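K.L.:
Next input, structure requested:
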Amino acid sequence: MRLDDFDPNDVDVEDQRGKGGGFGGFGGFSGQGFQLGGGGLGLGTIALLMVGAWALGINPLSVLGLVSGAGQQGGQQAYAPAPQRAPVESGKDAASSCTVDAFSKESCNALSSLNKTWRTLFTARNHSFDKPRLVFYAQRGSSGCGAAQSAMGPFYCPADQGIYLDTDFYREMEQKLGAGGQFARDYVIAHEYGHHVQQLLGTSSKVNRLQQANPDQANPLSVRLELQADCYAGVWAARNKDRMEAGDMESGLNAAHQIGDDVLLKAAGRTPVEAAFTHGSSEQRMRWLRKGLETGDPGQCDTFKASSL
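P.N.:
Okay, here's the model as predicted:
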């Protein structure tokens, strides 16, 4: 996508790179709900497959056999070593934090565009809007939901309305998951942003209550939440289609395919079991991303209809 450079006055950015991260308890990383005729969101990280692995501080890609467990330090390091980069002090302003490297700038450009798009949508429907904070960290950091660790992948923390990102995840996406390209990376940010816009309207809180009351439905509800986030990511892209370039849609759909629960499990030599899915199959993720891309209407993202899956 040919996005405008970020507006430093319209992005809320925190940089924890170069700062020792906390090792607090791993909080519940559940995305929250957005309702403009739709439902809610769910466990807020693109790479989520096994919450238990995360809770133990284990890289889920390692558990699945997609990356080597060697090189992890106490289960904290998620990815193969990346090229060294200069430390960035926490508290740097957005202009500095967003220009550390190309991935940081891409992420801030996407964040700025997402703010503009969703603010317009919320205002048109007389809903109050608060932009989220984008928090960069390297390998480990801290969030309002507990420790931030690279093994978690990108995630949204409802407690502090932060989108947490170790940009090394993008290298892992391309090298290990075969999901490269700028729009694939934009999709990651847009998906997590979907968790935020849903948080603003409380749909996910309702879903969380349903999950607590019906534990046997926790995973199916999580799938519906995550698929809605995929649809919302597509809505953002559709409303900026004049910025899309040839191959962008294919790049995004490929990323959605590669992070489907069934594809990741098969890649690990495991038999996919639908009851264990938390994010949805590749077909489901591609279908709902495409629906958002084709309609540009968040009201079409109701994954909670009985027949929607």
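
K.L.:
From here on, just use CA atoms for contacts and neighbour counts.
P.N.:
OK.

K.L.:
For the one helix or strand Gly52 maps to, which helices and strands make contact with it?
P.N.:
Of the helices and strands defined by DSSP states H and E, Gly52 is found in helix 51-55. Under the contact criterion of 3 or more CA pairs under 8 Å, 6 or more residues apart in numbering; DSSP states H and E, helix 51-55 touches helix 60-63.

K.L.:
which other helices and strands contact the helix it packs on?
P.N.:
Judged by 3+ CA pairs under 8 Å, 6+ apart, helix 60-63 is in contact with helix 51-55.

K.L.:
Now do the helix it packs on: distance to the chain's middle.
P.N.:
17 Å (CA atoms, centre = their mean, to the nearest Å).

K.L.:
Quick check: buried residues in that helix?
P.N.:
Applying a neighbour-count criterion of 16 or more other CA atoms under 10 Å, one finds Val51, Ala53, Trp54 buried in helix 51-55.

K.L.:
how about this one, so we can line them up?
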Amino acid sequence: MQWFGKGSGKIEDRRGMSGGAIGGSLGIIVVILGLFFGQDLTGLVSQLPLGEITQGTPKTGDPTDKEAKFVDGVLASTNQVWEKQFQEMGKTYEEPYLVLFTNNVQSACGNASAAVGPFYCPSDHKVYIDLSFYQELQNRFGAGGDFAQAYVIAHEVGHHVQNLLGISEKVQRARAQLSEKEYNKLSVKLELQADFFAGLWANHAQGLKDFRLEAGDLEEAITAANAIGDDKLQKQAQGEVVPDAFTHGTSAQRMYWFKKGFDTGDFRQGDTFNSSQL
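P.N.:
Below you'll find the predicted structure:
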């Protein structure tokens, strides 16, 4: 994947502002449970013992290091794609901010440790990521590569799209009326739709003059989607698979919906809530 354009102008660089983190086996468990969980995990995270959050002023402007410049470019690309998609729906797109942090961070959804992985907070419309997560993605889950990294950002921006369209709010309202088992099914549909939106972004991003897919890029994203399926993560963590506890979808489902978004590029094809494929 190559990006030749300008940054998004929507980066908050808080790296070096935070102290302390969750460590040991607890941190590893949260990493496994928290991958791509989006907004729901922050309630759990805020109750975990974190180090003291130090005060400071985030850096603004274009980042200068390679890793940060890359995610900034991906964010700029997602903003271009979704702005056009919203225009076609007769709506106005609000660009999210992407917050870079180390160890832990304070969001409008509560305190969060880097151990939870990337997440989106609907209360402040920001995506949060500690870039060391990408090392974890490659070393622990065998899902390296720049396009796998781009998929992470695009998935979280997918949650932002759901938030702007009121989809996330509907799911949250239903939570109080459903059993945990039934709510988990809704959570799976929400996450799979975010995977679809990530694929849709990749489809339309190919038409941007500043973006270029390279050989092997699509396979990197598919590998990442496969690595973080609920069934695979549960098997690795506890030696058995418990379908009623799924919150994100199986590896097969995650690969299917990302690929469907990539192949069709059609927003109307991403209604996971009424699909016979689930």
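
K.L.:
closest to Glu106 of structure 1 among the buried residues of helix 51-55 of structure 1?
P.N.:
Top of the list for closeness to Glu106 of structure 1, among the buried residues of helix 51-55 of structure 1 and by CA to CA, is Trp54 at 26.8 Å.

K.L.:
So that closest one sits against Ser150, correct?
P.N.:
No: with contact defined as CA atoms under 8 Å, Trp54 of structure 1 does not reach Ser150; the gap is 10.0 Å.

K.L.:
Pull up the overlap in contacts between these two.
P.N.:
Common contact partners of Trp54 of structure 1 and Ser150 (CA atoms under 8 Å, 6 or more residues apart in numbering): none.

K.L.:
Give the aligned range of the longest helix belonging to structure 1 in structure 2.
P.N.:
In structure 1, assigned by DSSP state H, the helix with the most residues is helix 102-124. Helix 102-124 of structure 1 corresponds to residues 66-88 in structure 2, going by TM-score structural alignment.

K.L.:
any idea what Ala147 of structure 1 is structurally, helix, strand or coil?
P.N.:
With DSSP: H, G, I helix; E, B strand; the rest coil as the basis, Ala147 of structure 1 sits in strand.

K.L.:
What residue in structure 2 is paired with it?
P.N.:
Aligned against structure 2 by TM-score structural alignment, Ala147 of structure 1 finds its counterpart in Asn111.

K.L.:
Enumerate every residue touching its match.
P.N.:
Thr42, Val45, Ser46, Leu50, Asn104, Val105.

K.L.:
hmm, which of those are common to structure 1?
P.N.:
Contacts from these that recur in structure 1, judged by both residues aligned by TM-score structural alignment, their matches' CA atoms under 8 Å, are Asn104, Val105.

K.L.:
quick one: which two of the contacts of Asn111 of structure 2 are the most distant?
P.N.:
Farthest pair in these (CA to CA) is Thr42 and Leu50. Separation: 12.9 Å.

K.L.:
more neighbours, those two?
P.N.:
More crowded of Thr42 of structure 2 and Leu50, by other CA atoms under 10 Å: Thr42, with 22 against 19.

K.L.:
Look up how far Asn163 of structure 2 lies from the more buried one.
P.N.:
Separation of Thr42 of structure 2 from Asn163 of structure 2 (CA to CA, to the nearest Å) stands at 15 Å.

K.L.:
Next: Ala115 of structure 2.
P.N.:
24 Å.

K.L.:
Who has more neighbours out of these two?
P.N.:
Set side by side, Ala115 of structure 2 and Asn163 show more neighbours around Ala115, with 26 against 19, by other CA under 10 Å.

K.L.:
Contact partners for the residue nearest to the more buried one when sequence neighbours are not counted?
P.N.:
Closest residue to Ala115 of structure 2 apart from its sequence neighbours, by CA to CA, 6 or more residues apart in numbering: Val31 at 5.0 Å. Going by CA under 8 Å, 6+ apart, Val31 of structure 2 touches Ala115, Val116, Gly117.

K.L.:
okay, these in TSV with distance to Asn139 of structure 2 and secondary structure next?
P.N.:
Formatted as TSV, those follow (distance: CA to CA, whole Å; DSSP: H, G, I helix; E, B strand; the rest coil):
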residue	distance to Asn139 of structure 2	secondary structure
Ala115	15	helix
Val116	16	helix
Gly117	14	coil
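
K.L.:
Throw those residues into TSV and include distance to His125 of structure 2, thanks.
P.N.:
Shown next, in TSV, are these (distance: CA to CA, whole Å):
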residue	distance to His125 of structure 2
Ala115	21
Val116	18
Gly117	17
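
K.L.:
can you give me the strands in the stretch 151-278 of structure 2?
P.N.:
For the stretch 151-278 of structure 2, the strands defined by DSSP state E, counting those that start in this stretch occupy 211-212.

K.L.:
what is in contact with Thr42 and Leu50 of structure 2 at once?
P.N.:
Counting by CA under 8 Å, 6+ apart, the common neighbours of Thr42 of structure 2 and Leu50 are Asn111, Ala112.

K.L.:
what about the helices in the stretch 151-300 of structure 1?
P.N.:
168-177, 182-199, 203-213, 218-238, 248-258, 261-267, 282-295 (DSSP state H, counting those that start in this stretch).

K.L.:
Highest mean neighbour count out of these?
P.N.:
Ranked by mean neighbour count under mean count of other CA atoms under 10 Å, these are led by helix 218-238, which reaches a mean of 28.

K.L.:
who does it touch, helix- and strand-wise?
P.N.:
Using 3+ CA pairs under 8 Å, 6+ apart: helix 218-238 of structure 1 touches helix 102-124, helix 182-199, helix 203-213, helix 282-295.

K.L.:
nearest to Cys301 of structure 1, of those helices?
P.N.:
helix 282-295 (7.0 Å).

K.L.:
Remind me what the closest one packs against, helices and strands.
P.N.:
Helix 282-295 of structure 1 sits against helix 218-238, helix 248-258, helix 261-267, with contacts defined as 3+ CA pairs under 8 Å, 6+ apart.

K.L.:
Verify the stated contact: Gly158 of structure 2 with Leu192.
P.N.:
No: if you go by CA under 8 Å, Gly158 of structure 2 and Leu192 don't touch, sitting 9.9 Å apart.
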